[in-house]
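A.B. asks: build me a model from this:
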Amino acid sequence: MLILPETYLARMQTLLGDEYDDFIQSLQRERHYGLRVNNLKITTEVFENQSPFHIEKVQFTSNGFYYKKEDVPAKHPYYYAGLYYIQEPSAMTPAELFPIEEGDKVLDLCAAPGGKSTELGAKLKGTGLLVSNDISASRAKALLKNIELFGIGNSLVTSESPERLATYFSDYFDKILVDAPCSGEGMFRKDPNIIKSWQPDSNEAYNSIQKQILPYAAAMLKPGGYMLYSTCTFAPEENEQVIYHFLDEHDDFELVTLPDRDNFSRGQTHWAGGEAFDMEKAIRLWPHKIRGEGHFIALLHKKGHHQEMYKPYASKTKEKVYEDYTAFEKAYLTCPFDRRRLEVIKDKLYYMPDDIPSLKGLRILRSGLYIGELRKNRFEPSQALASWLKPDMFKQITCLSSSSEDVIRYLKGETIRTDGDKGWHLVTVDGFSLGFGKKTNHMLKNKFQAGWRWM
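C.D. replies: As a prediction, the model looks like this:
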């Protein structure tokens, strides 16, 4: 049973009125477990048909499923193949409702650990650009892993403050997601430890942080672009009041009506502290109305139009520098990379996104797709490349079954036996890429990245 602070309960009773008892009862029930399918690698329909878990569709998302606690999807080879992201169902909603289009330049400003970024990247379908940022360097490392596991190559992963990022990307992005730091009241049932850190003044403290972040995000959005603001808290101080304050100071922005879905509630204008803006265009998710936790979501449009100025990437690296990679590419890849976008940075080879500004001075964890490392007289392909590749893009494949002992041995970093020619092999599970191995005699030397291995 959740033990909640008395001051929190009193405030929720005032907010919810007749719905308060239903809300409290919902928090005492078992939480809901969810996963979201990676449509870069598998369609929702195919996953539903071949899923090894007890799954049920999340009705307010296009690719989300509930699973049973005993399924433990993080301990299945499909997780290591990046076929899904384990995510609380209500947290799937912001990226679900954001109207991302192919070719967009998208920023996820507060992105770690990557639940929403991975869906934004999947929606881009390998086009445009995804910049995933988190100010915390340690959290950004987890973000990077999830971006690479999902096979998102058209990306930059950064660890910067919104203020510094804004100096590089003025009027640059088509879409910006601000999943703002918040008091986390909507996740009390999912993670009771959050209750311990909640204080009566938490809402005002986060209100100040959120108000500081949004103007920097606004400066990075093109005229005509869209910004989606979300939190996982119930407090109006962190939701309607933040949006009201922002709109009051930015008359070049307007609220956009978000669609109704299964048992969604609307934002509340009378909670905003003023009547100038219609907060019912925003939505709220409540745990007593949906099978999930809690979220607030508001979509903002920046008025005006932007003249697009496209600048293709022009590599500064001469092809001779990566000639060992060229030999690897000819031997193994069926789809060669565009030479103008291949860049060597400190002996590492990247496939850079098109149309990016100068990034000198930014804290960057990953620039584009990390293809591999140039070592003395040889090239070593990366785990990120393996996750990005489709099996038909590589000439030598070692196929493993998700039910075999060999796939677990491979994921643990062990050597396995395999047929085929010597050299590099892309290891797959049920036809989905896992990682690399290098065959000598009948044995495949394991190249699955150490930090990703089955524990």
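A.B. asks: C-alpha from now on. contacts and neighbour counts both.
C.D. replies: OK.
A.B. asks: now do the helices in the stretch 101-250 of the chain.
C.D. replies: For the stretch 101-250 of the chain, the helices defined by DSSP state H, counting those that start in this stretch occupy 115-124, 137-149, 162-166, 193-197, 202-220, 240-249.
A.B. asks: contacting residues for Thr127?
C.D. replies: If you count contacts by CA atoms under 8 Å, 6 or more residues apart in numbering, Thr127 has them with Glu102, Gly103, Asp104, Asn154.
A.B. asks: which of those residues are buried?
C.D. replies: For the contacts of Thr127, a burial check counting by 16 or more other CA atoms under 10 Å picks out Asp104, Asn154.
A.B. asks: quick one on the thing from earlier: any chance of the helices of the stretch 101-250 of the chain in JSON lines with mean neighbour count and distance to Tyr350 as columns?
C.D. replies: Shown next, in JSON lines, are the helices of the stretch 101-250 of the chain (neighbours: other CA atoms under 10 Å; distance: least, CA to CA, whole Å):
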{"stretch": "helix 115-124", "mean neighbour count": "25", "distance to Tyr350": "18"}
{"stretch": "helix 137-149", "mean neighbour count": "20", "distance to Tyr350": "13"}
{"stretch": "helix 162-166", "mean neighbour count": "17", "distance to Tyr350": "22"}
{"stretch": "helix 193-197", "mean neighbour count": "13", "distance to Tyr350": "39"}
{"stretch": "helix 202-220", "mean neighbour count": "18", "distance to Tyr350": "25"}
{"stretch": "helix 240-249", "mean neighbour count": "19", "distance to Tyr350": "39"}
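A.B. asks: dump those to a markdown table, plus distance to Ser382.
C.D. replies: What follows is the helices of the stretch 101-250 of the chain, written out as a markdown table (distance: least, CA to CA, whole Å):
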| stretch | distance to Ser382 |
| --- | --- |
| helix 115-124 | 19 |
| helix 137-149 | 10 |
| helix 162-166 | 28 |
| helix 193-197 | 37 |
| helix 202-220 | 32 |
| helix 240-249 | 43 |
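A.B. asks: let's compare: structure for the following, please.
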Amino acid sequence: MSALEGTLDDSDGASEADADLRRSLAAALGTVAISAEEFAAFSAALLSRHRNALRYRSEIDRPDISLPVRPVDWYSLGYQCTDPDVRPSRTLDYAAGDYFIQDAGSMLALAACQADAVPERNRLICDLCAAPGGKSSALLESIGDGFLLANEPIKSRIAPLAYNLARTGIDRYAISSLDPEVLHTRLGGVFDLVLADVPCSGQALLGRGKQSLAAVSPAQIEHSALRARRILAAAIGLLRPGGRLVLSTCTFAEAENESQVRWLLDKDGMAPEPIDRLAEYASDDSGCSYRLWPHRHRCAGSFAASLRSDIGAAVAAEPASGKKRKRREKPERLPDELGDWFGTAPQRSQVAGAVIRCLPEDAPSWAESISVAGPELAYRTGQTWKPSHEASLRRSGALRGVQSIEVDDSTARQYLSGQPIACGQTGWCVVRHRGRPLGWVKASRGTGKNHLPVAARMDVGVG
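C.D. replies: Down below sits the predicted model:
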């Protein structure tokens, strides 16, 4: 029994179910330091719903933010909207990709990854359990001339991950869908940073109704901790010498958080990598573990830890054995229209069924061999090729739409609702609002036919 369990008073009028929940929570916290008085506030806040925060792009200055906001203390690009009547997901700025919406607690891991700082080197980053893409998109926005591998083992979760990465307008990534152990076997120790946002019991999701009270059961916690250790063992193997591992969860159980860090530090070659600016959120004496609490920090809560690999030499990937090498197929001819749409033909493209993907020329040599999705350039319906929505959002890289049309607020709202708009050009044009890309129209005779995907359409409010 934890020290906290012995201080709980079941005679305060709480229902039997509430008393059971508090006892289970106290047991889950283990030796984490929290007083009985504060525990009462924590257990109440845990079941409350907290508003999401806004994570802005680094190029957006505070004076340019049109919403009433206050800063998120632990992440310099994070803000919380202070007006409960404002819907940040129904603004032109959101539609244009100026910010992403996520819980402020999830930004703790981003702070540990230093995703809000200019990288000192071009990092090769792996997000090991990447869907739905809130953290991956932040890592991609900070990538500079580096490269991100967003790995999501569950194939059904690839679509939202791909959509969120596409919204960044950056093409320096690939998406894989491999078990972490298989990924380690394929690549070995090559990454400067691995983010392991491991599956967990999800206790921080209770207030959103996305998790049941089984999240605090000992059986669920033990199951989650064991599964996470298998993933973390693979994560260590993916690090280059001196590479960093960031562990992240959305739970409060010590067995899934601080205990995992102690287990990692017991392994040869792993050392704490403290983040000075997160010192006030330290949760133990390891020097590298941090917590956010729902009753203290106006968020659902989260855990993050930062470690470094001091292994002297990179672990090489194991050579494939016993498998027949696939016969190399003749590459499919790329459509001539690519030059019309983008001004040039891609130098490093991959035709995957009815989709053309295009990676930067300096992407890692292994990227195509393990990717199941990535920066799309075009797609085919029947025998007709069309430019992909993702390609219209491109803000960097060599391949961006040649033709574009700048629209005002009213026309942007009209376009985002799925309607055609006036357009004096001919052919495929990128619709831009204050220079920010929104999507394609195909223009003819003064009208731009709307090609915004249904999933990207929205009713944007006025003002």
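A.B. asks: and the TM-score between them?
C.D. replies: Once superposed, the chains reach a TM-score of 0.83 (TM-score structural alignment, normalised by the length of structure 1), with 420 aligned residues with a CA RMSD of 3.1 Å.
A.B. asks: sorry, back to before: so which of the contacts of Thr127 of structure 1 is the closest to Gly186 of structure 1?
C.D. replies: Gly186 of structure 1 lies nearest to Asp104 out of these, by CA to CA, at 30.3 Å.
A.B. asks: now which residue in structure 2 aligns to the closest one?
C.D. replies: In structure 2, Asp104 of structure 1 lines up with Arg123, judged by TM-score structural alignment.
A.B. asks: which residues in structure 1 does the helix or strand where Ala443 of structure 2 lies align to?
C.D. replies: If you go by DSSP states H and E, Ala443 of structure 2 is part of strand 436-444. Here strand 436-444 of structure 2 aligns to structure 1 at residues 432-440, judged by TM-score structural alignment.
A.B. asks: which residues touch the counterpart of Thr168 of structure 2 in structure 1?
C.D. replies: When structure 1 is aligned by TM-score structural alignment, Thr168 of structure 2 is paired with Phe150. Phe150 of structure 1 makes contact with Asn38, Leu40, Lys41, Ala81, Gly82, Leu83, Tyr84, Thr118, Ser387, Trp388, according to CA under 8 Å, 6+ apart.
A.B. asks: who's in contact with the residue most central in space within structure 1?
C.D. replies: The residue lying closest to the centre of structure 1 (CA atoms, centre = their mean) is Ser117, at 2.1 Å. Neighbouring residues of Ser117 of structure 1 by CA under 8 Å, 6+ apart: Ala95, Asp108, Ala111, Leu130, Ser132, Ile147.
A.B. asks: apart from its neighbours in sequence, what residue is nearest the aligned partner of the first one in structure 2?
C.D. replies: Same thing as Ala95 of structure 1. Residue pairing (TM-score structural alignment): Ala95 of structure 1 is matched to Leu110 of structure 2. With CA to CA, 6 or more residues apart in numbering as the criterion, Leu110 of structure 2 has its nearest non-adjacent residue at 6.7 Å, and that residue is Lys135.
A.B. asks: distance check, that neighbour against Ala115 of structure 2.
C.D. replies: Look at Lys135 of structure 2 and Ala115 of structure 2: by CA to CA, to the nearest Å, they are 9 Å apart.
A.B. asks: which parts of the stretch 1-150 of structure 2 are strands?
C.D. replies: Along the stretch 1-150 of structure 2, the segments classed as strands by DSSP state E, counting those that start in this stretch run 53-56, 69-71, 78-81, 99-102, 124-127, 147-151.
A.B. asks: average gap between the fifth one and structure 1?
C.D. replies: Relative to the matching residues in structure 1, strand 124-127 of structure 2 has an average distance of 0.6 Å after the fit, by mean CA distance after the TM-score superposition for structure 1.
A.B. asks: and Asn203 of structure 1, what pairs with it in structure 2?
C.D. replies: In structure 2, Asn203 of structure 1 lines up with Ile221, judged by TM-score structural alignment.
A.B. asks: with Asp134 of structure 1 instead?
C.D. replies: Under TM-score structural alignment, Asp134 of structure 1 pairs with Glu152 in structure 2.
A.B. asks: on that earlier part again, what are the buried residues along the match of strand 436-444 of structure 2?
C.D. replies: So stretch 432-440 of structure 1, judged by 16+ other CA under 10 Å, has buried residues Phe432, Ser433, Leu434, Gly435, Phe436, Gly437, Lys438, Lys439.
A.B. asks: is it possible to export the residues you listed to JSON lines including distance to Pro336 of structure 1?
C.D. replies: Putting the buried residues of stretch 432-440 of structure 1 into JSON lines (distance: CA to CA, whole Å) gives the following:
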{"residue": "Phe432", "distance to Pro336 of structure 1": "20"}
{"residue": "Ser433", "distance to Pro336 of structure 1": "18"}
{"residue": "Leu434", "distance to Pro336 of structure 1": "20"}
{"residue": "Gly435", "distance to Pro336 of structure 1": "19"}
{"residue": "Phe436", "distance to Pro336 of structure 1": "18"}
{"residue": "Gly437", "distance to Pro336 of structure 1": "20"}
{"residue": "Lys438", "distance to Pro336 of structure 1": "20"}
{"residue": "Lys439", "distance to Pro336 of structure 1": "22"}
